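>>> Here is the input, now give the coordinates:
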Amino acid sequence: MNQFTAPLSSDDTSKSGCTSAAQRAVMLAATTLQIEADALNHLRQRLQAEDAAAFAQAVDMLLSCNGRVVVSGIGKSGHIGRKIAATFASTGTPSFFVHPAEAAHGDLGMITPQDVFIAISYSGEAAELMSIVPIIKRLGVKMIAMTGKPQSSLAQIADAHLNLHVEKEACPLNLAPTASTTVTLALGDALAVAVLDARGFREEDFARSHPGGALGRRLLTHVKDVMRTGDAIPSVTPETKLTRALLEITKKGMAMTAVVNTENQIIGVFTDGDLRRMMETVQDFTQISIADVMRPNPRRIRPDQLAVEAVEIMETYRINQLLVADTDGHLVGALHIHDLTRAKVI
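Okay, the predicted model is just below:
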C-alpha cells in the first residue's frame, strides 16, 4: 500500500466526506508536484555530470543543422514533441512536428538529409516510431533520441541520446506518463534555450516571430506607426492669442497644442495643465498671446524611435502628450498616451 492508496485515518473519517475528499486531493496534488520536482532535480544533476557530453553533442548537431529540426513521437510523447517543435520555431530554429504514423504514410517526404530528427519515446521502443527510424537513418539524417532507457533500440541507433529516466511517475498507479513527460518537456526547453543563446537570438528576433503578441507590439511598433499626423496635430504660432489656442486644443482633442515658428519648428507647448495653473492668477485671457505662457523646448521624440520609448518618456516625466519631431526639429506628429494604449503598446 503506497501513500496514494492508504486509507483515510479515523480523524479524517470523522469529518464530512467533502472535507476528507478535499484534503486527499490536496495531499495528492502536493505529492505529484514533489515527485515531478524531484525528477527535474535528478535530470539537472545528470545533465551537469554524466549526461553533459551527450547534451553538448545534441546542441552542436542542432547548431550545425542546415535544414530544419523535425520532432516526432507517439501518444503523450507526441504532444510534448509538438510543444518542443513550436519552441524551437519561435526561438529562431526552423522546426516542425511530424506524426510517426503519418510519416509512414507519406509525410516522410517532408524530411531531407539536411534536417536533424528528434525522436521522443520514453521506452525507446515505440513501434510507430521505430518503423520509420531505419528510413530516417538511410536518408543520412542526424538523429537525437530522447528516451528513459539508455539501452533501448532507439537510444542505441541514435547519433546522440538524451536520458529522460525518472524513478517513478506521479500517477498513483505509476503508469500514466506524468513525471516523465514533465522531464521531457523541460529537457526540450533546455535544448531550445541553449541553441538560441549560442545563435545570439535577441528580443528583437523573438518579436519578429511573435508580431501578434505583446512583446512583438512593444518591439516592432514605432512612433510613426501610431502618431497623429497632418490636420490631427494641434499647433499654433507664437503670436496666436490664448483664446484661439484653446479652441485648437479643444478641436484636436489632445489636451495640448504645439507652438511652432514659421518653418514649422517646435518652440514650445501649452497643455490643459498649464491652463489650470494659469486660472489661479490670471483673470483676462483675451489679450494674452500663447508665446507669453507656453513652455519652451518641450520634450519630443523622433518618428523612427520605438513606441515603447515614448511610453518611457511619458512615465519618467509624468506627461500624457509628446510631440514628434524630425532631426531638424520640425513638427511631424503628436502622441497622446491613449494612442499608445489603443495600439496595445502599454
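>>> Every contact and neighbour count from this point should use C-alpha atoms.
Will do.
>>> which residues are contacting stretch 81-98?
If you take CA atoms under 8 Å, 6 or more residues apart in numbering as the criterion, stretch 81-98 is touched by 67-73, 107, 120, 185, 188-189, 192, 196, 201, 205-206, 209-210.
>>> Span of it from start to end?
Using CA to CA, to the nearest Å, one end of stretch 81-98 lies 9 Å from the other.
>>> about what we covered before: strands - which of the contacts of stretch 81-98 land there?
Among the contacts of stretch 81-98, DSSP state E puts Val69, Val70, Val71, Ser72, Gly73, Ile120 in strands.
>>> Now for the second one: which residues touch it?
Counting by CA under 8 Å, 6+ apart, Val70 touches Ala85, Ser95, Phe96, Phe97, Val98, Ile111, Asp115, Val116, Phe117, Ile118.
>>> Confirm the last one sits in a helix?
No: the secondary structure assignment for Ile118 gives strand rather than a helix, going by DSSP: H, G, I helix; E, B strand; the rest coil.
>>> Please report which of the contacts of Val70 has the highest neighbour count.
Counting neighbours by other CA atoms under 10 Å, the top entry in the contacts of Val70 is Phe117, with 29 neighbours.
>>> To compare with the earlier structure, here is another sequence to fold:
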Amino acid sequence: MIAKINGDRALVLAREVLDIEADAVRALRHQLDEGFIEAIEFILQCRGRVVVSGIGKSGHIARKLAATLASTGTPAFFVHPAEASHGDLGMVTSDDVFIALSNSGESEELIAILPLIKRLGAKLIALTGRPASSLAQLADVHLNAGVAKEACPLNLAPTASTTAALALGDALAVAVLDARGFGADDFARSHPGGALGRRLLTYVRDVMRTGDELPQVTPDASLRDALFQLTAKRMGMTAVVDNEQRVLGIFTDGDLRRVLERSGDFRDLPIHSVMTPHPRAIGPDHLAVEAVELMERHRINQMLVTDEAGKLIGALNMHDLFSKKVI
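Modelled structure (predicted):
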C-alpha cells in the first residue's frame, strides 16, 4: 500500500519538529552547571584517552562525539558497551576518561560495565536525560541533556533527545578545544586530506608561479613587449621590475583595455607610462587563503609575490588558486 502525502500536514509537522528540537537545544543553556566545568577539567587532565560509549541512537551520538574530540586535539575513540562486556573493556585504562551516553540513564549494557570502569579508576562522565538515573548517580560528573518532550508525534522515537545530546557533546568538545588553545593550524594537521586541510595548509609559495612561467618586463620595455609577456605566460598581467628585480608596477589586461581606449599607435609606448605603480603584493610564507581574501577584497585577479626587500619572486592568478582547490 502506497501512502498518500498531505503536503500541508507534512510542512506543519516538519516545522513543529524543528521548533521542538530548537527549544530543546536552547533549554540546555539553563541546564549547564559546574559539572560541565568539571567535565572539561577531567578531559584536560586525562593522561590516557577519552573513551565514549552508548548504544542505539545514543551510540550514534557517542561515535560522533568521539570523532569530534579526536579531530580537535583530544585523543578519543568509541567503544560499544556490549562489545566492552566481551573483551573490549581491555581498551580502557585507569588513565582514561569514560563518557557514557544514555537518554534514560538505564541502558543495561552500560550499567553492566560501569562497576568495572569505576574499579579501574577511570573518571566517568555521564550524559543523560535523567539526573536521577542509575548512570547519572554512578558518574563522577553528570551532564543533563534532558528534554521536555520528543519531536516524534508519539513522543517515543528519539528525536529531540538525540539532538540535545549531540549539541551538548559539541559544546563540551568546543569548550575543551578552546581550553587547549587548539588553533586552525592544529585542525588542518588532523584534516590534511580534505578541502579544509588544503585551505589551511597551502601557502603562497606552494601555488605561485616562478621562473620562466613568471611574466616580467623592465620599465623601459615597450607596450609591445609587455603584450608578448601578458599573452605568452597566460596570467593576464606582467610585472614591471628594475634590474635588481624590485617591483615597480604591474600591467594587467585591465590596464590594456584602458590603453585601447586611447587614439593613435600605442605599441611603442614605454610600459612605465601605462603600468599601475605600487601594486598589491604578498609574501611567500602567507597562507594561500590570505591571498584569496586580499584579491577578492580588492577585486583583482592577479597578485605579485615579493620577498622582504620587495623583489619579485612569484605571482598568483585566481585561476591557479581554483585549480589547486584553495578556493
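>>> Leaving out chain neighbours, which residue sits closest to Arg300 of structure 1?
Nearest non-adjacent residue to Arg300 of structure 1, counting by CA to CA, 6 or more residues apart in numbering: Leu323, 4.8 Å away.
>>> What's the match for that neighbour in structure 2?
Mapped onto structure 2 by TM-score structural alignment, Leu323 of structure 1 lines up with Leu304.
>>> Tell me how many other residues surround that match.
With other CA under 10 Å as criterion, Leu304 of structure 2 counts 27.
>>> Also Ala25 of structure 1?
12.
>>> so which strand or helix has the aligned partner of it in structure 2?
Residue mapping for Ala25 of structure 1 onto structure 2 gives Ala10, with TM-score structural alignment as the criterion. Using DSSP states H and E, Ala10 of structure 2 sits in helix 7-31.
>>> After superposing, tell me the mean distance of the following helix or strand past that helix to structure 1.
The C-terminal neighbour of helix 7-31 of structure 2 among helices and strands, as given by DSSP H and E, is helix 34-45. Its aligned residues in structure 1 lie a mean 1.7 Å from helix 34-45 of structure 2 after superposition (mean CA distance after the TM-score superposition for structure 1).
>>> matching residues in structure 1 for helix 34-45 of structure 2?
Counting by TM-score structural alignment, helix 34-45 of structure 2 pairs with residues 53-64 of structure 1.
>>> if I pick the residue nearest to His272 of structure 2 when sequence neighbours are not counted, what's in contact with it?
Nearest residue to His272 of structure 2 in three dimensions, chain neighbours excluded: Pro219, at 4.9 Å (CA to CA, 6+ apart). Residues near Pro219 of structure 2 by CA under 8 Å, 6+ apart: Val240, Val241, Asp242, Leu248, Pro270, Ile271, His272.
>>> so who does the aligned residue in structure 1 for the second one touch?
With TM-score structural alignment as the criterion, the equivalent of Val241 of structure 2 in structure 1 is Val260. Each residue near Val260 of structure 1 by CA under 8 Å, 6+ apart is listed here: Ser235, Val236, Thr237, Pro238, Ile266, Ile267, Gly268, Leu331.
>>> Kindly indicate which of those lies nearest Ala54 of structure 1.
Nearest to Ala54 of structure 1 among those, counting by CA to CA, is Leu331 at 59.3 Å.
>>> Assign Ala239 of structure 2 to helix, strand or coil.
Classification of Ala239 of structure 2 by three-state DSSP places it in strand.
>>> any idea how far it is from Leu223 of structure 2?
Taking CA to CA, one finds Ala239 of structure 2 at 12 Å from Leu223 of structure 2.
>>> Might one say that Asp320 of structure 2 is in contact with Val204?
No: the pair Asp320 of structure 2 / Val204 is not scored as a contact, 11.1 Å apart, by CA atoms under 8 Å.
>>> Between those two, tell me which one has more neighbours.
Taking neighbours as other CA under 10 Å, Asp320 of structure 2 and Val204 compare with Val204 leading, 23 against 16.
>>> Tell me the buried residues within the contacts of Val260 of structure 1.
Among these, those classed as buried by 16 or more other CA atoms under 10 Å are Ser235, Val236, Thr237, Pro238, Ile266, Ile267, Gly268, Leu331.
>>> give me every residue that touches the residue nearest to Arg300 of structure 1.
Per CA under 8 Å, 6+ apart, neighbours of Leu323 of structure 1: Ala258, Pro298, Arg299, Arg300, Ile301, Leu331, Gly333, Ala334, Leu335.
>>> Which single one of these is nearest to Leu139 of structure 1?
Distances from Leu139 of structure 1 to these, taken by CA to CA, are shortest for Ile301, at 55.7 Å.
>>> Doesn't the residue nearest to Arg300 of structure 1 lie inside a strand?
Yes: assessed with three-state DSSP, Leu323 of structure 1 lies in a strand.
>>> how close does it sit to Thr13 of structure 1?
In this view, Leu323 of structure 1 and Thr13 of structure 1 are 70 Å apart by CA to CA.
>>> What of Ala86 of structure 1?
From Ala86 of structure 1 across to Thr13 of structure 1, the span is 47 Å (CA to CA).
>>> of these two, who's got more company?
Ranked by neighbour count (other CA under 10 Å), Ala86 of structure 1 and Thr13 place Ala86 first, with 18 against 13.
>>> what kind of secondary structure is the residue in structure 2 that the more buried one lines up against in?
Under the alignment (TM-score structural alignment), Ala86 of structure 1 pairs with Ala67 in structure 2. The three-state label given to Ala67 of structure 2 by three-state DSSP is helix.
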